[in-house]
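Student: Please find the sequence and the predicted model below.
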Amino acid sequence: MSTKADQKIPELDFDTPALKRHRKVRALKDRGATVGIAIGGSSVIVAVLLICFYLVYEIAPLFTGADIEQQNSYPVPALEAGKSLYLTSEEQVEVGLRVAENGDMIYFNAANGDIIEQVQNPLGEPTAFAVEANTSNLFAFGYADGRVLVAQQNYKITYPDGERLITPSIQYPYGTEGIQVADFALRDISVRDSEDSLTIAAVGDNAAQVTRLDKDVNFITEEVELTESSASLPYVDDTYSLLISGDQRYLYMATRSGAMTEFDIRDMDDITQKDQIDLVEGDAQLVSMQYLLGQSSVMVADTSGRVTQWFNVRDDNNVEHLTFIRDVQQTNAIVDVAMEHRRKGFATLDERGFVAIYNATSSSQVINEKLTDSATGMISFAPRANALLLEDGQQINLFEVDNEHPEVSWSSIWGDVWYEGYQESTYTWQSSAANNDFEPKYSLVPLAFGTIKAAFYAMVVAVPLAICGAIYTAYFMAPGLRRKVKPVIELMEALPTVILGFLAGIFFAPFLEEHLAAAFSILVVLPVGILLFALLWSRMPQGIRWMVPEGWQPVLLIPLIVVLGWGCVAMSPMIELYWFDGNIRGWLGDQGITFDQRNALVVGFAMGFAVIPTIFSITEDAIFSVPKALTQGSLALGATYWQTMTRVVLPTASPGIFSAIMIGMGRAVGETMIVLMATGNTPIMDFNIFEGMRTLAANLAVEVPESEVGSSHYRILFLAAFVLFVFTFVVNTIAETVRQHLRKKYGSL
């Protein structure tokens, strides 16, 4: 008889065909999953890198240097007419114009110098010459008999046989007989024209005169009637340059030594001397005094190689004073200065033949190259600033200029800039305006500030509520109630932010403005009311307290919160009447606090509501995932629930909590629709909770569809996107670093 010990235990065969097939299938699945996960992860990394590279590709042209290249060189057209008083070209750089010393106006082919038309001056050889503005194409001649002839270049474009043909002509908007402005020979003149009036200032050998022609339209004949008024000016010895301000309010009369006298010519019957300013320093001599585009900034060049920018700034008494703003310095004496027609840029030609191109707003030099060997010469920009004409002696040189983004520099983007018409240097974002003379303001500082401000107030609202709610839900709340509360809060994350922004801007912002006192009172009444209710509940008989299951007590707070909130709103008019004299906005104004309806408080509540589900869900999962053995061990050793929470659970869950905060902050930083619809979208720098802001994301949403592709504005918007990208990357990197540190520190618990 065999025993159990004698019985052989059957051996298991792990190499059966079925098991072999199973292992092969499993290995194949594992390999496929590994490859799939690797491909998916690599694809995400590649996609992010491609986005980054594309942003850099669009941004890079902003910081590349400018280029200038010679296209042609030819003899000065009609050189026998004398040296050039003025040199320019039309927009397509096909037809050039040279105003000669004898008064002739010579149109020539800008590519080869062939003369197209030579227009003789109807009044003969002038004794003075002035350009009104490059943008108006107006210039004027002064004569020995005291007359001034105003001429205007004009170009007609036709397309015979499908090819562009530009036909130039000269027009005389005030007639060919000239305007009698003085009874002495004119040595220097300045002209300023507008729809309402024409002002001419003239200087002779020992006299000065200013004449204004006011324009009135006859509604019957539709003809323009001119009313003339004139006045004598105090004569300034050694007058070298005259300049009338763009609004025809002031006249600047400068000597060769740079002493400038400013006259107020608004009232022709009472012309007064307003100010005296030294435009140059030391022994330098004045070379040029002319307006930058927009006729706000006066650019002054001298023989020391210095170009200074001046414009009117109002003082505390609202009086304008011509003020020095900034300068650029070269090593050699300047021979000529040319202004760009459509941007705040200018070029200088020095005595060694170097041409330097600058931008006034960015204070940056984009080009400095030797283009000629002549010590004397004249330069002029084409209207689009894509070409430069340089006359040196008997030759005219045509250069192609590639200078797309001169107004952008590190200082103009991140530094404070003193813009035209401002009282001081500021950080300003203003990318467009109603006129072509606009000075673009591309500072990203207010946008970055607005982004941080919006995120800060959103996190102030969201972090305490989300984390405290997650702590209670995961640790103290009854499981049955938790299973209902958590899905509801997570469902909040599915709400479209455009709906939240719409409700915040259309409903909540006006409601908050009307019941601002209630918002303040709720911050006090609600916490105090909840604490008093908790104290009262703890004093209730035990039989009553046992009627509510453990962990379900928060349900009792819902009607309390509703009643207290309704009471604060109902009492808002009385609070405002007795505590703030019936006008809380006026009271805030008296305290120096401005109030906008769509402000950071509205954004804080709306965006905080959108961020709460993210922070709550991650935090709650992190706390709930803390091993029960840790909490039970702590309680067994005599610790209270609160001690266990603060000293065991929270440190263990801290990596997840910190990640939740950082992810929530990333969500707040990148939020677009809420801040777009509920902030007023004003790029101001003020941490006042009652004022709005403009964020980087909202700015992109508003301006990208309207920007010109390839323009400076377009590329700076990509730079703003890159800044947002970098900011998010830095926040996530810090979050991951801190999370790993906390995980290592508390992982042994």
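Tutor: The structure has been received and is ready for your questions.
Student: hey, let's count contacts and neighbours off CA atoms from now on
Tutor: Fine.
Student: Could you measure from the nearest residue to W537 once chain neighbours are set aside over to R539?
Tutor: Distances taken as CA to CA, 6 or more residues apart in numbering place R545 nearest to W537, at 7.4 Å, with adjacent residues excluded. Between R545 and R539 the distance is 9 Å, computed by CA to CA, to the nearest Å.
Student: next one: S443
Tutor: 60 Å.
Student: Which of these two has more residues huddled nearby?
Tutor: S443 (25 against 10; other CA atoms under 10 Å).
Student: That one and W414 touch, don't they?
Tutor: Yes - assessed by CA atoms under 8 Å, S443 is found in contact with W414 at 5.8 Å.
Student: Now do the shared contacts for these two.
Tutor: Shared contacts of S443 and W414 (CA atoms under 8 Å, 6 or more residues apart in numbering): Y427.
Student: Presented hereafter is structure B, for comparison with structure A:
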Amino acid sequence: MSSANLDLNSPALKRKRKLRNLTDKIASHGIGVGGISVIVTIMLIFLYLLYEVAPMFKSASIEEVSEYSVPGLLVDDPSTKTVYMATEEQAEIGMRLTAAGQVLFFDLKEGALLNEVDLLDGEDSRVSYVTEGRIGSRTLVVGLESGQVKIFKHNYRAEYDQDANRTLHPEISYPYGEELIDMIDEPIVSLAMNENEENMVLAAAGNSLSIQMVSFTKEEDLFGDGFEVERYDPPTFDVAQRADFLVIDAEMDRLFVANRSGVMQRFNIEDVDAVEAFEPKRLISKGQNLTQFQPLLGGISILVADTSGKTAQWFMARNEEGEKDFTKVRTFESDELDAAIELVAIEERRKGFFTITDDGVLDIYNTTAHRNLLEEQVIEGKADFMIVAPRADALMIESDGVLKVWEVENKHPEVSWGSLWNEIWYENYDEPDYIWQSTAATTEFEPKMSLTPLAFGTIKAALYAMLFAIPLAICGAIYTAYFMAPEWRRKVKPVIELMEALPTVIIGFLAGLFLAPFIETNLTGVFAILIILPIGILLFGFTWANLPKAIRHRVPDGWDAALLIPVLLVLVWVSMALATPIEVAFFGGDMRTWISNDLGIDFDQRNALVVGIAMGFAVIPSIFSIAEDAIFSVPKHLSHGSLALGATPWQTLVRVVMPTASPGIFSAVMIGMGRAVGETMIVLMATGNTPVMDWNIFEGMRTLSANIAVEVAESEVHSTHYRVLFLAAFVLFMFTFVVNTVAELIRQRLRNKYGSL
């Protein structure tokens, strides 16, 4: 058919053009919708992570729920004044102990009396001092003006009716018997008590400069209904000043004695028959008075409050001489406050506390985060008593015969930017450090949620993986794309790309169960391979290049690399064969022991070396494939023109091909790094998951991604731990976003610079 007779507007061609236009529009809109969907999805992920993280940094708030006259208080009767207050778990029932020994239970919202118990049962004495045993135990020690002590526990028994309505019945019990315990021959001015499953230690002091201690050993009775106690009275010992405050530490081997002037003396009571005294120590500035001296949850730390408006946290830590000493760790002070701290209330389940000044200003603090969560004027004048509910969700303050109750909103006090990223001085540590330890077996545990060691571990794992992967992947890409014969390239490239489909859990499994023990057993051989293999390859290449042309030309161009296969096998065999003589000659027969003992470097079986090899193996296919495509896509006329002008193949590669392909190579490296940063299963199975900050190649690490995988399933939903894990995910997200953004900027600059070649 001639061109004159060709009909371009035939019905068939019109339909074809319409179909093609429709297909183009669908593809264009589909690609646009897909791209926008990706952007929207990323933004939604970003916003969701922010939604989960933001509540952690919200300040505390309080709301007054009720106000009424103190139940059972008579203004003209001093025997009815409050000497202690407490509340049960759900902050529904309050308990008040009077100076006459009356225990009053009342409805916390309305103030109605529910029950009344005469603790002293008609004894002609008054309560002079009350203290709680271990925080949260509900065990109270009551000191009397007669010098005697009575110990009781307030309990709340729950009953349910047919409609599942719960009713609480308050009652008291006597864990050490109902009889009064004789302590001293004068009114008790201070008491301290601590106990564990087997023992209880009680210390009492009066106005005289002496301390009386009593030790009880608990044994379960024959019928298992309770326990019997056996009392022991060690000798009385003297103190340097009046004992206004007494504290027995968590291990019951130290007694702290402090007076109002702020001088503290420490005693070693591990052997109650031979108490060891230490030199007195001033805790506050001269001219100030000590107002509170209370143990924090767990009994390790002691809070010291004074009339200057400051509250300090102290605990035992090693000093510069290496000896344990009572050390001030941190100080808490309101921003706009210069009034005396009147009362301190300790939280029962967290490392937090409430303070109120003599002019009615309330502050809420957390010790770990070193954070002031709230500062608010709650009453006018002086508070007589303050108590925090066990769950720290309610606050009660008695002032001038009136009891006020507040609801407290304070979900995540233990988190601050400082506690997440700075060194924190944790209890039982001798100095500040970066620690991740989110959970423990006891509720007295201090959460240690520093993200710094996890971020460090992520960078460390990625760094060692990239040090292993980049040289091999890029050199392999260069040879495959530029020097290798086409027949070989068509086989080698798909095989290497197929490696990317290997599940990382399999790589991690092999790394943990095979590679780590193999490296530990053959450490000298592994290092010998790293040294001998490159040297041997260079020597073989130099020798091959200097052989007669008649020999070299027998091997077709591009097939030279096949000769390296037997060379590599021989070099590996030689390295492993020389490992034992080298180890005997230089490392005393055991390189691992030499590293640990002579160099003082810790060695873990699952370490950064294992992770670098295993994760590098997983990253190599990504880097290789993209870099090889970039090098192979360099226009052939550029390399042919360079060769025609007299440049050698290596000069052409370095000065023409590599600069032109540099944007693609850089993209390959960054994509590989992104995968190394986000890798989970390999680092989870091959690192030992130890959150330490050390560049030592023989120690493990814990990465952000592995930490999320390990702990997110066990964290309580919406808890602080749960939200910190989301913050770790947010940090990973932002790290990847920033790195990719910077990488794209650099790639564009490289493209603009070398795109004109």
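Tutor: The structure has been received and is ready for your questions. These figures come from a predicted structure and were not determined experimentally.
Student: TM value for the aligned chains?
Tutor: The TM-score (TM-score structural alignment, normalised by the length of the first structure) is 0.96; 742 aligned residues with a CA RMSD of 1.7 Å.
Student: related to what we said a few turns ago, quick one: map the residue nearest to W537 of the first structure onto the second structure.
Tutor: Counting by TM-score structural alignment, R545 of the first structure corresponds to R552 in the second structure.
Student: Now do the helix ranked longest in the first structure: distance to the chain's middle.
Tutor: When the first structure is parsed with DSSP state H, its longest helix is helix 17-59. In terms of CA atoms, centre = their mean, to the nearest Å, the centre of helix 17-59 of the first structure is found 41 Å from the chain centre.
Student: Which positions within the next helix or strand after that helix qualify as buried?
Tutor: Per DSSP states H and E, helix 17-59 of the first structure leads on to strand 67-75 as the next helix or strand towards the C-terminus. Judged by neighbour count (16 or more other CA atoms under 10 Å), strand 67-75 of the first structure contains these buried residues: 68, 73-75.
Student: Kindly state which residue of the first structure is aligned to G360 of the second structure.
Tutor: So, by TM-score structural alignment, G360 of the second structure is matched to G353.
Student: can I assume that match is in contact with N368?
Tutor: No - using CA under 8 Å, G353 of the first structure is not in contact with N368; the gap is 10.2 Å.
Student: residue contacts, the most centrally placed residue in the second structure?
Tutor: Most central in the second structure under CA atoms, centre = their mean is M449, positioned 2.1 Å from the mean C-alpha point. By CA under 8 Å, 6+ apart, M449 of the second structure lies in contact with 419-420, 435-438, 721, 724.
Student: and if we set it to 6 Å?
Tutor: Taking CA atoms under 6 Å, 6 or more residues apart in numbering, we find M449 of the second structure in contact with 436, 438.
Student: Residue in the first structure paired with it?
Tutor: Match for M449 of the second structure (TM-score structural alignment): Y442.
Student: Return the distance of its match relative to L495 of the first structure.
Tutor: Y442 of the first structure is 34 Å from L495 of the first structure, by CA to CA.
Student: Please, where are all the strands along the stretch 201-350 of the second structure?
Tutor: 210-220, 227-232, 237-238, 245-248, 254-258, 263-268, 276-277, 281-282, 290-295, 302-306, 310-318, 324-333, 341-346 (DSSP state E, counting those that start in this stretch).
Student: equivalent range in the first structure for the third one?
Tutor: Counting by TM-score structural alignment, strand 237-238 of the second structure lines up with residues 233-234 of the first structure.
Student: which other residues reach the matching stretch?
Tutor: Around stretch 233-234 of the first structure, the neighbours that count as contacts under CA under 6 Å, 6+ apart are 208-209.
Student: That'll do, ta.
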